[in-house]
Structures are given as C-alpha cells and as structure tokens.
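A.B. asks: Quick one, fold the following:
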Amino acid sequence: MQIIEVVILLLTFLVLLSLRVPIAYSIGLAAMTTLLVSIPSIPAFTTLAQRIATGLDSFTLLAIPFFILAGQLMNQGGIASRLIEFAKALVGPLPGGLAFVNIVACILFGAISGSAAAAASAIGGFMGPKMEEEGYDKAFGVAVNITSASTGLIIPPSNVLIVYSLASGGISIGALFLAGYIPGILVGLALMIAAAFMAHKKKYPVGARVNLSDGVKKFFSAIPSLLLLFIVIGGIVAGIFTATEASAIAVLYTLLLSMIVYKEVKVKDLPKILLETVGTTSIVMLLIGTSIGMSWVMSYESIPQNVSNLLLTISDSKIAILLIINVILLLVGIFMDITPAVLIFTPVFLPVVQKIGIDPIHFGIIMVLNLCIGLCTPPVGSLLFVGCGVAKIKIQKVIRPLLPLFLAMILILMLITYFPPLTMWLPKVFEF
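C.D. replies: A predicted model of the protein is given here:
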C-alpha cells in the first residue's frame, strides 16, 4: 500500500461529501480516482464497472427489495396504528408513558418492517402530535423517536444484517438474525430507562390506565402484525426457507394483511407503493454497488491488511483493539450512511477481530449497533433528518435531548462488545 493512494481515497471522498455530492457518487468517484493512480484509465473504468456489476449479482441481495416492499405495505396498511395501540396497553400507564409507547412501537414496527426510516416516519408521524397534546416537549418526542427507530436495524429481519452477511463472505443470515434479538431489546430497555429519568425530571404526565378487556382487544388486533415476526424468523430458524425466500413471503403476508384483513390498502394504491419501493431500492442498490467497488479498490491497494497489521502492532489486547474499532466506527457513522459503511469497513476490520478470536457474528452486531448510533447523529444521520422532517423541527433543537439517549446506546454497545454471550447465546441454542 502506498500512502498516496490512501490520501487520495480519503481526500477525494471527504471533499465530495463536503460539496454535498450524494454519498453513492462520492464513494464511486473516490474509488475510481484512487484506481486511476495505480492503473491506466481504460482498465480502471472497466474493472470498477465489472466489480460493481458482479457485486450486485447476488441471490442474497434479492431479499432487500422484498423487505423494502413489505415495509412500504406496512407503512400504509394500518399496521403502525395497531402496534401503537398495543404498545399503549403495555406501557402507556407508566411514568412518561407516551415516550415508552413511542419506543415500544418503534421496536415492534422496525422489527417487523426491517426499516428504521419507516419506523421513524410511521411512528413519529402518529406519536409526535399525541405527545405534544399531552404536554411533552416536541424535541424530546423527536429524540425518543429517532433513537428507538434504529433498533429495527438490529432486531431482525434487518436489511443491514443481510448486507453484513454479503460483506463478510457469507456469514449465516439466520445466525445474525438470532444474534440481534437480545442486543436490540437491551437498547430499547436502555432508551426506556433514559426516557423515564428525563420524563421524571421534566414532570411529564402519566398515561391513562387501560382496562383489561380493552388491552386484550388491542392485543388481538395487533396479533396478525406480530405474527409476521414468527413466520419470517421461525421459518428461517427451522430451515423451511432462506432469508431471501422469507422476504418474498413477508411481502405476500403483508399484502394480504393490508388489503384483506385491515383493508387499508386498495388496488389503486399499489402502483404508488411499487414506485416508492423501486425508488428506494434503486438508491440502496447504487450505494451497495459503489461500496462494493470501493471495498475492492481498498483490497487491491492492500489497505485492509495494512490496517490489520497496524492495529495488531498497537496492541494485542482484545479490550484495546475493540475499543479502538468502536471509536473509529462511531466516527465513521457520523459521516457515512450505514449500508456503505458496513460494506467498506467489514473487510477492513473483520480480519483484525478474527485474529484476536472474536466471532464474526458477534462482530457483525457490534458493527451494526455502532453505525445505528451514527444514523442519529449530525451531519449525515439519516434518521435525524427523517425524524426532524416528520416533526417539522430544526435539528439544533433536538441535539440536547438526544445526548442522554446517546449515552444509553453507547453503554449497551460497550456491554455487547465485552460480553459476547449476549449476542451468541441464541445462535448457539438453535445451533447456527
């Protein structure tokens, strides 16, 4: 690896980002500029185009558009409102109850849809006005919504875990899905504790108690939505179908649920839903393609091997190396979206952690949780923009109430990092 290639790669990428060039183009142009330093232009253009096309030629990646479509159907099919009512019955009467409802609803919706942005939009659009009506500060409600929506990327089905499986060379998606449950739930609980302290300090109101019959009714209303989790994950764990096949089944199930059971999606709505799915899928796939291209360029320039050697010369302690990687990934998450970050940095850091005896499944959850925190941070945090956009509030006003919630997420990150059984227990139980 020549220092000049690393400097060109980083400098080109950062300059393009600072000029507000879309991140997919920034990644692709940075990779191409770096490659042009090493080989002539025609082979450089041909090779990078070939790597992008080859990287997207994957059966595993078919799961992503299907899960995106399932998320779109859920977003418009009345599933969010039923999950919110169910969450109200569960945690509404607690101190700061509506904040708890927001968190639980985001966890459930994010887990079912596999989309953090969909959870932030659907739950935030419904819960934001409700929390304001009850006397909650608007910025507090938005901060809770943004951070809790990120749990949908840890709790399966998760598109990001599918991307990590691809970047890591084919780690079992089923094992990654199982490994995400306990960390995702712990993040949700930590956010609830932080929100409870903030609600107590601000003296926010306690939600009204729900009588037993009403609670049972709301539970049964939400059962069809909750069943999707058992169908998708249960089918993968039992070996009935693959993650890609599970994504297609998720689309079929949510279509039937939205159109026949809840009757909130009509045939005339389908073209719009499909177009939105195609638009989102196109953005995601372009990001994946250019990120795979950059990952290959980095490998060609021997960057991962040199980073591995550098980290191992700094220390051979698991604690120190994992701390360094966590800090780097937290910084990366501030400036880069989660999908390209996973594709680019998995080949860089995975060889390092494997040399010190860290399981790739455990590291996958560490990486995704790190980058989920980045989704909530300025200047590139996509969830921050979605949450603030839905609530129509300036980002600056949300930063202060976000800080205690960030602290809660980082504490869970440290716990997950240094206590592997929290991620590895379920995969071992189901022999993945």
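
A.B. asks: can we go C-alpha only for contacts and neighbour counts from here?
C.D. replies: Fine.

A.B. asks: Could I get the full set of helices for the stretch 201-350 of the chain?
C.D. replies: Using DSSP state H, counting those that start in this stretch, the helices found in the stretch 201-350 of the chain span residues 212-237, 243-256, 270-300, 303-314, 318-335, 338-355.

A.B. asks: Another for comparison:
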Amino acid sequence: MNVTAILILMITFFALIFLGFHISYSMMASAAVTILYLGLSPTQVVNTMVDGIDGFTFLAIPFFILSGDIMAHGGISDRLILLADALIGWMRGGLAMVNILASIFFGGISGSATADTASLGAILIPMMHKQGYDKEFSTAVTMSSSVQGILIPPSHNMIIYAMAAGGISVSALFMAGIVPGVLLGVVLMIFSYYLSVKRNYPKGTPFSLSGLWTALKKSIWGLGTVLIVVVGVVFGIFTATESAAIACVYALIVSMCVYREMNFKELIQVVKSSLKTLATVLVLISASGPFGFCITYLKIPEMVVNAMLGLTDSKFLLLLLINLIILVLGTILGMASIIVIVTPILMPVLLSIGFSPIQFGAVLILNCGIGLLTPPVGGVLFIGSGISGVPIERLFKHTVPFLLMMLLVLLMITYIPAITLTLPGLLGLL
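C.D. replies: The predicted structure follows:
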C-alpha cells in the first residue's frame, strides 16, 4: 500500500477544490501528479481520459439532454400542467398536487431536476401564489417534486452511473427508477395534502371527463417521448442510445411542427444551452478516467472495504453509513461528480454485503437529488429562490419538511429491495 501516493492524490484533489478549481480540473491535476510520482507514463492520463468517454452508451447522454431541452422550451410544460390539473386539480391544495404530478410527467421527458424546476416553476409558482398559496410552500413543492425527474427514465445520470459501475444494464436502471420516482411523488402528495388541509389552501375546479379528454389531446404528443424511451427500451425495440436519438428527433418535430412554439432561432439557442451542459458532463466523465485509474491502482476500494467491514458487519449499519456519506457529499458536490467519484470506491463494499448494483443506482440518484436542495451548492435551491424571490435561508427552512419526506423514501428504497428490483425483474432485465 503506497500511503504517500494516496495522500498526494487526496490532498491535491481537495486542496484544488477548496481553492475554487472546478472538480474536473481537480481530478485531472491530482491524478496527473500522482501518476508522475508513481513513475508511470504521463500518457496514462490522456489514455484513461479518452477511454472514459469511449463507449456507445455515452452517445445517449447528448441526445437525452438535447431532447429534454427541446421539449422544455417547445410548449410541453403548459400542456403537462393542463393534463395534471384535469386529473387531480380538484383536490384541496390542487395546484400542489398538479405541481407534483406534472413533475412526474416532465421527468419522463427531461430527466433533469433543474430543467423541471425552471420550466414548471416559472409557471406554477406565480400561479400558486396568485391563488393564495404561500410562496415558500409553492417553491418547496416545486423543488422537491423535481427530484422525481432524475429517477424516472430517461435519466442521463443513470447512464453515468451505469458506466461508473462497470457497464451495468441501463435498461434495468431505467426500470428500477420508475417505482421509486412514483413512490416519491405519492409521499410528497400525501404530505402536501396534509399541509393544504391544515392551512386551508384552495380547491381547484371540479373534475370533468370532457376537460380531461381535452387536456389529454393537447398533451399526448409530448407524452409520446416517454413511450418512445420506456416502451422501446423495455421491449428491446431500441437500445438506450437509439431511443435517445429517436426521442431527440421526435421532440424536434413535435416542438417545431406540431405545437409550433419553437422556431429555428430559438432552436439554435436551445442547442447552445445543451452543448454547455454536455461539455460540463463529458469533461467530468473524462476527468474521472485518470482519477479512477489512480484509485484502482492504489487499491483504495479494497482499503475502504476493509475499513468499513472493520467498523461493523451489520448490513443495516453499513448501508446507513454509506447513505450518510453521500448525503454529506451532496451538500458540497454536484450529482455527476459524486457519481463518478464514489461509485468505484463504494461498489466493492456493496458487492461484499450482497447489495444489488441496480438497487444502489436508485439509492445513489435519489440521495444525490436530495443534495440538489441543500446549501451551499444546491442548484435546484438557487433556481427556486431566483424564480420566487424568496431568500435562500428562508426557503431552505420551509424545504426541510419535504427533505424529511424524501429521506423517508430514501430509507424505504435502501432497505426494501422489492421497490427497485421487482419491475426490472418482471421484465427479465436482471
């Protein structure tokens, strides 16, 4: 065990982060310094960076990002809200329920919590405030429900995890995220209904079959993206990469030719935005190549396994400890960063206690999603604050009860394997 090399890797990595360098550059630089110290060829850095993104499955990431951005700016948000309102808007606190259900629909299109908050929040937060809901409550509901989007397929973070975990089935991961995503929505709905009754928030318009039919006709084209991804992957019609490409073309046709709410000039801006997101993601994945090589070469995963199993042999306590570690990391690092760093380190621990990598994918994604709502780097928290005008400190205080509900769901999917594994098992994906 080369303790000096491990210290060089970790100290350099964290020092650069605290100095304000982007995590991608921190990983590349710390790995390069460590590789030079070990006397290995400097070309190892470049080779592992290229290998890190050299995979057919990774082609799905740019297509999913672009299709989500196109649909988010192509008129789909309004139509999803109309459909959700027609389904459950009649309840006490109806707009809160609409917000959560619309996020489930939107998650099946964008797979992004930030896009969900920005798109639906810009419409629903002012609408809820106008109808008598507190701004803090409206924003907290919008932010917490957006996390469903990273669980429900398509989710490019699931693809990143699949590669970081050694190339496990993307289709199985997609299916494993559906039930936890819906479960999270149900728990948030129950809690929101309780608060709505307690605070006497208004009811919506009475339920109408004709209204539901009208809303369904308007939104059906947008929901077609979900069918392409889920049905195509489940029944083996497409691979995840092929379904992403088809969904991208479909989203373009719907937004520009069917809904006609996006012109060529707007499309160029959407593509630019998608490219910025893609560049950040791919540089991060590429940088994880040499960093992961150093972790493996120095046998850090084996050290972590021995250390954690030395603390306790209780599977319950080990899973609790792993979740706590990820929750802490979620307050200071972004989702993709956590995935590429912790997955290769923790995977041997999980395998040693018989924990399914597919189940851990859902656990990790939800855990990281909770981090999006926590300061100081919670991206969704900042977007929600920007839309509503509520200061970060006050908004986070009102978000804490929703975070507790999300933690409840996190514990459920951690300790009840059937929640994540039943659906992919029934479909023969395990």
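
A.B. asks: Compare the helices of the stretch 201-350 of the first structure and report which one is nearest to Ile42 of the first structure.
C.D. replies: Ile42 of the first structure lies closest, by CA to CA, to one member of the helices of the stretch 201-350 of the first structure: helix 270-300, at 15.4 Å.

A.B. asks: quick one: that closest one to the second structure mean distance?
C.D. replies: Its aligned residues in the second structure lie a mean 1.6 Å from helix 270-300 of the first structure after superposition (mean CA distance after the TM-score superposition for the first structure).

A.B. asks: Gly52 of the second structure versus the residue nearest the centre of the second structure, what's the distance?
C.D. replies: Nearest to the mean C-alpha position of the second structure, by CA atoms, centre = their mean, lies Ile150 at 3.0 Å. Per CA to CA, to the nearest Å, Ile150 of the second structure is found 22 Å from Gly52 of the second structure.

A.B. asks: and if you look at Val179 of the second structure?
C.D. replies: Relative to Gly52 of the second structure, and taking CA to CA, Val179 of the second structure is found at 30 Å.

A.B. asks: which ones are touching the residue nearest to the centre of the second structure?
C.D. replies: With contact taken as CA atoms under 8 Å, 6 or more residues apart in numbering, Ile150 of the second structure is in contact with Gly107, Gly111, Ser112, Ala113, Asn157, Ile365, Leu366, Gly369.

A.B. asks: which residue lines up with the last one in the first structure?
C.D. replies: Right, the one you point to is Gly369 of the second structure. Mapped onto the first structure by TM-score structural alignment, Gly369 of the second structure lines up with Cys372.

A.B. asks: where's that match, which helix or strand?
C.D. replies: Cys372 of the first structure belongs to helix 360-375 when assigned by DSSP states H and E.

A.B. asks: helices or strands next to that helix in the packing?
C.D. replies: When contacts are defined as 3 or more CA pairs under 8 Å, 6 or more residues apart in numbering; DSSP states H and E, helix 360-375 of the first structure packs onto helix 159-167, helix 173-202, helix 318-335, helix 338-355, helix 382-391, helix 395-418, helix 421-429.

A.B. asks: Return the most buried member of these.
C.D. replies: Comparing those by mean neighbour count (mean count of other CA atoms under 10 Å), helix 159-167 comes out on top with a mean of 24.

A.B. asks: Relative to the second structure, which residues correspond to that one?
C.D. replies: Under TM-score structural alignment, the match for helix 159-167 of the first structure is residues 156-164.

A.B. asks: what's the average distance of the matching stretch to the first structure?
C.D. replies: Relative to the first structure, stretch 156-164 of the second structure is 0.8 Å off (mean CA distance after the TM-score superposition for the first structure).

A.B. asks: Please list the residues outside that stretch that contact it.
C.D. replies: For stretch 156-164 of the second structure, contacts defined as CA under 8 Å, 6+ apart pick out 57-58, 60-61, 64-65, 111, 150-151, 168-170, 173-174, 285, 335-336, 339-340, 343-344, 361, 365.

A.B. asks: Give me the distance from that stretch to the chain's centre.
C.D. replies: Put simply, stretch 156-164 of the second structure sits 10 Å off its chain's centre (CA atoms, centre = their mean, to the nearest Å).

A.B. asks: Over to stretch 242-251 of the second structure?
C.D. replies: 19 Å.

A.B. asks: In the first structure, which residues correspond to that stretch?
C.D. replies: Counting by TM-score structural alignment, stretch 242-251 of the second structure corresponds to 245-254 in the first structure.

A.B. asks: List the buried residues of the matching stretch.
C.D. replies: Glu245, Ala246, Ser247, Ala248, Ile249, Ala250, Val251, Tyr253, Thr254 (16 or more other CA atoms under 10 Å).

A.B. asks: repeat for stretch 15-34 of the second structure
C.D. replies: For stretch 15-34 of the second structure, the neighbour count (16+ other CA under 10 Å) marks 16-17, 23-34 as buried.

A.B. asks: before we move on, what about stretch 267-278 of the second structure?
C.D. replies: Of the residues in stretch 267-278 of the second structure, Leu267, Val270, Val271, Ser274, Leu278 count as buried by neighbour count, 16+ other CA under 10 Å.
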